[in-house]
Each structure stands twice: as C-alpha cells, then as structure tokens.
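S.K.: Coordinates only, no sequence provided:
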C-alpha cells in the first residue's frame, strides 16, 4: 500500500529554496528593497529571493478589473502594480489561479481540476501573460501557488479509472491508527469512501484526494506542471502542503525522508531556471521543455 499526506503546510520555493530572512551579506544584495521606484530592477543574482519584499495577493478579493463582476481578477491586479510598487513590494505571490471545482462564495483554489488552465473567474491565459509581462517591465517578479499534494475529486485524474487507482492512495478499509497529519483525528477523517475503496485525504473532506507521490508518473506530471508555468514567465513558486507529499504510515504523515527527496527534485528543476535574470522565459533548457 502506497501512502502520502496532505494539509496546508506553507513553504516558499522561490527560484528553488525555502524563503529565508534578509541576508546578512549586504554586499551580495545591494538593491535597497525598502523603496522600489518605477522601473527599478531587482538584483540579477540567483539569491534574489533572500531579500525580496513579497506581497501575497489573494486574487479573488484584490481588485475587480476588466470583468466587473465583483470578483478580483488578473486585469484588476495588473492595474494595481504601481500601487504595490509604491509600497516597496518587488515580488508578487499569487493565490492559486488555476481551474478548480468550487467557484462559489468560498472559492479558494486549492481544489484543482486542471493544472494547465487559468480559472475563468480570474481571466484568461492572455490576461495572465499580460500581467507577467507588466510585472517584469517594472523590474518585479511573480510567483505562483503550486498545489501538488492533492486535487479535487472532480479532477479527471480522479474520475478516470485509468489514473484513479494508481495516481491516488487507496485502501480496502479505514485502517486503525490513522489520523490527521498534524495530530488528532480518526481513520474516518482521512480515509473516505470512493469508487475504488477508501481514498486518503489529508483534509478530512470528501472533495480533496491526495496524489500518490510513490508513483513515478505522478512525480513526472508534477514536474511537467512546474516547468509549464515557469516556461510561461513565473519566477518561482510557493508549494502548498509541502510537508505532506509522502506518508510512511499512521503517525508518519509529515516531514518524511521521501517527501524531502521529492522536494529536492522540484528544487533541481527550479535551479535550471534560477539564473537570477528577469524573464521573459522560456528558461532552463528550451529543448528539454519544448514538448511541455
């Protein structure tokens, strides 16, 4: 039985590493990030993220632009770049912007149904390209929220029998000893009834299912997703539920060596792009990523 965890552990992989505090070596990071004037460029160095001033944008609630529907969107965010830059911000971290299941009042975006599509409540891929280009034109950078730990149970990978059984984590029953990855809970919280038995979910819900990171096909697909958006101009990513990619058993659902190994793979791909230069992309090895 292959196992793997979830939850919303928060880690930033900015151009490839967890976010640290400001560097003590001021000579290495000469840009004064407390005041970023129009057109001022971030330092072109692989360690740019160590001194970045990062603003987390909850896109849904930030600025309603072109669509005037009461929901924040990508054109609305683009229209606020001067304001954000005036605050000293030089890096934007977007909340999840990809297609998801719940698009109602409680829409959060962590229930992905398509990793390669932009949530149509926020705009189009053209809107996203315009935003990324505008961010870079101001010498700023932009990060996406990467949610590899789990998908919506409405995702085609979960509804299609060809991928459902091996891409997710299943058990014939609700085995004793299991609970929530962060402590407490019962087997019934994390093992939910589905088409192939009981599927594992870190979030005690019938609507999210953990992906099986012991399956090489899942690992390869998540790297493909990562490269797809880096190739389109994102400068890095925040990784959701980063502690819970692999479960070794009950009570061993966080910070496992197998999880760390998967994160090193994500990091190695980010390092291909982390030249320190502002984009546009593609970055890394264009030939390697051409098929994505």
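M.R.: Ah, there it is. What you see is a predicted model, and the numbers here were worked out from it, not measured in a lab. Residues are numbered from 1 along each chain as shown.

S.K.: drop to CA atoms for contacts and neighbour counts, all remaining ones
M.R.: Fine.

S.K.: show me where the stretch 1-150 of the chain has strands.
M.R.: 10-13, 54-57, 91-94, 98-100, 112-118, 141-146, 150-152 (DSSP state E, counting those that start in this stretch).

S.K.: Let's have these in TSV, adding mean neighbour count and distance to residue 160.
M.R.: What follows is the strands of the stretch 1-150 of the chain, written out as TSV (neighbours: other C-alpha atoms under 10 Å; distance: least, C-alpha to C-alpha, whole Å):
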stretch	mean neighbour count	distance to residue 160
strand 10-13	18	30
strand 54-57	15	33
strand 91-94	22	30
strand 98-100	23	17
strand 112-118	20	13
strand 141-146	24	23
strand 150-152	25	13
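
S.K.: Make a markdown table from those strands and add distance to residue 245 to it.
M.R.: Shown next, in a markdown table, are the strands of the stretch 1-150 of the chain (distance: least, C-alpha to C-alpha, whole Å):
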| stretch | distance to residue 245 |
| --- | --- |
| strand 10-13 | 13 |
| strand 54-57 | 23 |
| strand 91-94 | 22 |
| strand 98-100 | 20 |
| strand 112-118 | 16 |
| strand 141-146 | 13 |
| strand 150-152 | 9 |
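
S.K.: burial of residue 275, as a residue count?
M.R.: 17 (other C-alpha atoms under 10 Å).

S.K.: what's the closest non-adjacent residue to it?
M.R.: Using C-alpha to C-alpha, 6 or more residues apart in numbering and skipping the chain neighbours, the partner closest in space to residue 275 is residue 46 (5.4 Å).

S.K.: Return the residues in contact with the residue nearest to the spatial centre of the chain.
M.R.: The residue lying closest to the centre of the chain (C-alpha atoms, centre = their mean) is residue 146, at 1.0 Å. For residue 146, the contact set (C-alpha atoms under 8 Å, 6 or more residues apart in numbering) comprises 96, 226, 237, 238, 239, 240.

S.K.: this is the other structure I want to compare:
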C-alpha cells in the first residue's frame, strides 16, 4: 500500500515536470536578502517548508503581464526547474526543486522584463515545527464535536462586519444571514467541549467566503489561503489549534477540493481555458449563464462506480457546478491539481492539523482525489482524512475506503468515509413499530453490513450534521429515542461525530431540514442571551439531563479500550430489546436498547457468550452495580450501559 501511495502522490508531479530542463551541478551561491520585497500581486503558496518527501513545489504567480517576465533566483539547494506560461498573460507557474541540502531562510525571486524593468518577490522556506510522524489523525478513540462557527459563539463582536466585503453586518433573525460567531468563540469554550468528553473539534470552513449572500456557511471559498476576517485571523486559527493540542485534542479542517465561490479572485481572470469545468458556458454567457451552468450538474454520484454509466451522465456529475454560485474546479488541469494538493499540505503544516474532512468527496475527478489523498498520507503516514459520501448504500461507502477490493481496481487512499447508511438505520429502527422486518432489526442489520467494509472502525458515524435535520427532530421530540440513538452511536466500532447543540436537544421543528434552522445559534454564545447552555442557565430539566447523560458516556468512552479497539458481538433483537457488547482483555461493556414502554425482564442466559456469568457490572449512567445472573429487569424504555470497569 505504501508503494501505491507513493506512486499516486508523485504522479501529478510527473505530469507537470515531464518536460523538466536539466540543471548544472555547479554550486549555487545564495544572494542575501537585505529587506523583504513584495512587488508581486500574489504568490501561492505564500511560503513553504523544507524536509518534505516530495521535493517539488509549484508556485502560482499572479501579476499584470507577468507572463512576459523571466524569473531568476539564487538560493542554495533550491532551483527553478521549469517556467510555465498560462493562457492568461497575468500568470506564471514556477516549478521549484527543494533539495535535501536546502536550509530554512528567505530568498528573492526576480522577474525581469525585456525593457529592463524588474519586480522582486521575497519567498520564505521554513523549518517544520514537528516530524511528519507526529501528525496523528483522528481514530476510533476520538469523539468529534462538529461546529458551524458562525452559529456557535461570538467572542469578538468587533469583526462582525468588515469593510470592503460584499455581505455586511449580522442579522440573527435571518437564518441565512451572518450571525457573528467566530474562531475565538470556539476557543473561548474549549473547556466546555473538553468537559463534555469530546477529543476533537471539526469546525465547518472558516476560510473567506466574500459572497454577496449566504457567506456564513463557509463552503463557497473565495481565497484558499485566507481566513475570513469575520471569523478572525490566521493567528486566531492557530491559537485554536494550539489550545486544542495542549489539551491532547485535535483540530479537523473542513476542506473543499470540488468547487470555489463564484467571487473567488481568479474568476475575474482565469489562468487557463480549462481552470474550471464548463468554463466556456461561464465566459461566453457571462450575463445570462446561471441556468445553463446549474443544468450541467445531475448529482448522480453513482456514475463513479456504475459500469453501465453513460459518458454524458458521468461528465455532468463530475464536471457540473455544484450550484450556480460554486464553480466546479477542473482537477484534470495539472496546475489546478498541484494547487489543491499543496494547499491542503500548507494547512496541515500551518495548523498542525489532526485531520481533514473533505467536502463533497465523490464530485471531483476521482483519479485526482486518490492522488490528493495519497500525496497527503505519504507525507503524513499517521494522519486521517474523512470524505463526505452522502449515500445510504453501504456499497458506495465501502468503495471509497482505502484498501477496498473494487472491481475497477480503484484505491482511494482515503482512510475514512462517512456512514450515512448507519444514520438512517438508527433513525428508522427507533421510529418504527417493532415487527420481524422493522424496528430494531434495521439497526442490527445495519451493523451486520460491516462485513462489506475494509475497516469499519475507521468509518465516521453520526446522527445529525450541518446538512441534515437535527436528531431530536428526526425522533419527533422523543427524548428516550434520542438517548438510545446517541448511546448506541458511541458504543459502535466507529469514529463518532456529534453536532453542536445535540447535547441540549436543539431542534428544527419549525421547518425540518431547513439548513439555516439546522444551524441555529447555540444559546449563551451571544451577550444578552437569556439561555446559556455553557453554564446551564435557563435550560429545561430535559436539556440538563440530556447533557449529563451524554457527558457520562463520552467521558467513559475516552478511556475505554473495549470501545476503541475491542471486538464486537450483538444479538438479534427480541421482544423490543437489542443487546450489543464490546470487549477486550480486561474490559467488557454491554449496551441494551429497550423499546418497551412497560417493564420487561430479559433472560441473561441467552447472552452467555459474552462471558459475564456471576460478574459484577456498573451502570455507566447511574453508577449502580449489579451481578450478571439469571435475568435483568428493564423498567422503562431507554438504554442501559453496563461495564466491568468498576
């Protein structure tokens, strides 16, 4: 597998550098940098590091008529291998080779024009802050707290509105306007998140979305190297990462390789004729293009696997614009491909990330996505990436996971994918009346599908997120069902993700599924809120009890080797009761789901395979102990969690 990853990660470089010019072996003397010079409008990545396995770096240079200039530089261990002109005269792409002898430092790149004029850009190579092996990603020992930053907490009202951006101000009465939450708001309440028992935080994107409307969600990026100033600064982002790391917690970055925002700076001057997909429709119909571009996407993601898919269907899925305000990036353009890969690595290194969540994973070119993931995992062998595949079909979920034996020989290099199928199984199982083929059997058979997965415990499972209706709404306000669903989720051989506010029964009853309502403000995150979920002030008894319930399970889960790495055994549901066990050498934990509204007694002899006869177990929620003997009485609907750890 490592050989495959290395091959994939270097494939793009081979494409770009296929016409490399040979360089002499003579010693290069570095020219000292006496002062920082920034004559060029834009150079990306804005800086880089020494010590990567891949010694090639490609710089995007943007400046009026820069295509007519000749770049030169002199720095020990770094050389310009090739210069590429773009279709637009305002771009150059420079292929640099950074050898093992290169040292951290600054050097000037000079851009000389035929008339003798010269522009100078100072570029910096940095030392890496820690070894590649120390970038440890999320895994089944983690519990992830997903946050929509604009709706979590407003710690810095001074950045609510930033002059010069297309969307101004905040309006908390409008579900689709900006509400003012920011990065500092997440950092401010890390004590709360840690105390609940979470070990990782996944904020939806905080890079700039300079869009005229709907800019709050973060998925229409207009600069891939700039934090949205309404969320804060790069320093704020780094402070969040550092604070999490100091707590032995991880920051997961939400990235988007499929599309950008329509107002991205390059849309006004695209470097190549094929920089974005269906670029001809955009450029030729600039005044009346909306419906044409939108029509290009059919969202039929199964064309990635379908052996009978027509070429037109596949093209409309992979190349079509996600929505009319999000241009689809063409990863088959090798310069775009390198740009996306380098951007991801830049953020891993800049923030010391503990993982990446890749949005709309099946929509980009799938060959590129394998190369993208392979390039990252080659540099960071202990890292983690999860891809969003919104499918309820386990066959599709399994297809995208690294090592799956696909008939088309495709290997994604993707460690984790998202378990939408399990989410649906859990919701259906608890909402339906019990029968031989409905109810808890849906949950049971959903987990039985793990035979199809290469590594089930590396799949990310969830009950709700920023795109799906709140789980409390899915259960029509049934607290017991919500508890059973959450406790089951946290017992599974999976990486669990929980959406902010689930712990206090946040809902979207007024308009189920409405994105703006799903992403409701977290109470207490704004000055003057009458309810404060951080302190518990104003919460109902049911909300307080739910928070306590979830906190106890999460904090137990933190140190439970049986849940992190143990074997799994479950028993087909009987009489509205479903039993699942996780066990490892010195720990067994049993999860019992009971859908009966009236008391029921279950025969524990049926579950003798678990090996608990005569042992004392503790109830994780109540703290009470019991001896596993002949029977167990369940007095009410709900879940019971029993452990041998006393």
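M.R.: Perfect, thanks for sending it. Because the structure is predicted, anything quoted here is derived from the model rather than measured.

S.K.: what's the TM between chain one and chain two?
M.R.: Laid over one another, the chains give 0.63 as their TM-score (TM-score structural alignment, normalised by the length of structure 1), with 205 aligned residues with a C-alpha RMSD of 3.0 Å.

S.K.: Could you turn the buried ones of the contacts of residue 146 of structure 1 into a ChimeraX selection?
M.R.: Selection of buried members from those for ChimeraX, criterion 16 or more other C-alpha atoms under 10 Å:
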select :96,226,237,238,239,240
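
S.K.: Roughly how far does the aligned partner of residue 112 of structure 1 in structure 2 sit from residue 121 of structure 2?
M.R.: In structure 2, residue 112 of structure 1 lines up with residue 221, judged by TM-score structural alignment. Remark: distance between residue 221 of structure 2 and residue 121 of structure 2 (C-alpha to C-alpha, to the nearest Å) = 26 Å.

S.K.: Neighbours of the residue mapped onto residue 213 of structure 1 from structure 2, how many?
M.R.: Superposed on structure 2 with TM-score structural alignment, residue 213 of structure 1 falls opposite residue 331. Neighbouring residues of residue 331 of structure 2 were enumerated by other C-alpha under 10 Å; the total is 26.

S.K.: Surely residue 331 of structure 2 forms part of a strand?
M.R.: No: Residue 331 of structure 2 is assigned coil when assessed by DSSP: H, G, I helix; E, B strand; the rest coil, not a strand.

S.K.: Quick check, residue 150 of structure 1 in contact with residue 207.
M.R.: No: judged on C-alpha atoms under 8 Å, residue 150 of structure 1 makes no contact with residue 207 at a distance of 10.0 Å.

S.K.: tell me, what's touching the two both at once?
M.R.: In contact with both residue 150 of structure 1 and residue 207: residue 111, using C-alpha under 8 Å, 6+ apart.

S.K.: how about the match of residue 112 of structure 1, what does it touch?
M.R.: By C-alpha under 8 Å, 6+ apart, the contact list for residue 221 of structure 2 reads 207, 208, 209, 210, 260, 261, 264.

S.K.: Run through the residues that contact residue 83 of structure 2.
M.R.: Counting by C-alpha under 8 Å, 6+ apart, residue 83 of structure 2 has contacts 92, 93, 94, 95.

S.K.: cool, residue 13 of structure 1 as well?
M.R.: Taking C-alpha under 8 Å, 6+ apart, one finds 19, 236, 237, 238, 239, 267 in contact with residue 13 of structure 1.

S.K.: can you tell me which of those residues are in helices?
M.R.: Among those, the members found in helices (DSSP state H) are residue 267.

S.K.: Helices along the stretch 151-292 of structure 1, start to end?
M.R.: 156-159, 161-167, 187-190, 216-230, 257-273, 286-289 (DSSP state H, counting those that start in this stretch).

S.K.: Distance to residue 245 of structure 1 added to those, as TSV?
M.R.: What follows is these, written out as TSV (distance: least, C-alpha to C-alpha, whole Å):
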stretch	distance to residue 245 of structure 1
helix 156-159	17
helix 161-167	13
helix 187-190	14
helix 216-230	10
helix 257-273	5
helix 286-289	24
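
S.K.: out of the ones you listed, deepest packed?
M.R.: Mean neighbours per residue, mean count of other C-alpha atoms under 10 Å, is largest over the helices of the stretch 151-292 of structure 1 for helix 187-190, with a mean of 21.

S.K.: What is the neighbour count of residue 562 of structure 2?
M.R.: For residue 562 of structure 2, the neighbour count with other C-alpha under 10 Å is 23.

S.K.: Could you pull up the residues touching it?
M.R.: 582, 583, 584, 587, 588, 589.

S.K.: Same check on residue 123 of structure 1?
M.R.: 73, 74, 75.

S.K.: Aligned counterpart of the first one in structure 2, please.
M.R.: Across the two structures, residue 73 of structure 1 finds its equivalent in residue 182 of structure 2, going by TM-score structural alignment.

S.K.: of the contacts of residue 221 of structure 2, closest to residue 239 of structure 2?
M.R.: residue 207 (15.5 Å; C-alpha to C-alpha).

S.K.: hmm, back to that, distance of the match of residue 112 of structure 1 from residue 229 of structure 2?
M.R.: When residue 221 of structure 2 is compared with residue 229 of structure 2 (using C-alpha to C-alpha), they lie 13 Å apart.

S.K.: With residue 149 of structure 2 instead?
M.R.: 13 Å.

S.K.: out of the two, which sits in the more crowded spot?
M.R.: residue 149 (27 against 20).

S.K.: Map the more buried one across to structure 1 for me.
M.R.: Using TM-score structural alignment, the equivalent of residue 149 of structure 2 in structure 1 is residue 59.

S.K.: quick one: its match and residue 94 touch, right?
M.R.: Yes: the pair residue 59 of structure 1 / residue 94 is scored as a contact, 6.6 Å apart, by C-alpha under 8 Å.

S.K.: Check the alignment and tell me where residue 159 of structure 1 lands in structure 2.
M.R.: Residue 159 of structure 1 maps onto residue 268 in structure 2, by TM-score structural alignment.

S.K.: Okay, the residue nearest to residue 275 of structure 1 and residue 55 of structure 1: tell me how far apart.
M.R.: Residue 46 of structure 1 is 20 Å from residue 55 of structure 1, by C-alpha to C-alpha.

S.K.: cool, residue 164 of structure 1 as well?
M.R.: 37 Å.

S.K.: cool, residue 93 of structure 1 as well?
M.R.: Residue 93 of structure 1 sits at a distance of 6 Å from residue 55 of structure 1 (criterion: C-alpha to C-alpha).

S.K.: now swap in residue 205 of structure 1 and tell me
M.R.: The value you get for residue 205 of structure 1 to residue 55 of structure 1, if C-alpha to C-alpha is used, is 30 Å.

S.K.: what's the closest non-adjacent residue to the match of residue 149 of structure 2?
M.R.: Counting by C-alpha to C-alpha, 6+ apart, the residue nearest residue 59 of structure 1 is residue 72, at 5.5 Å.
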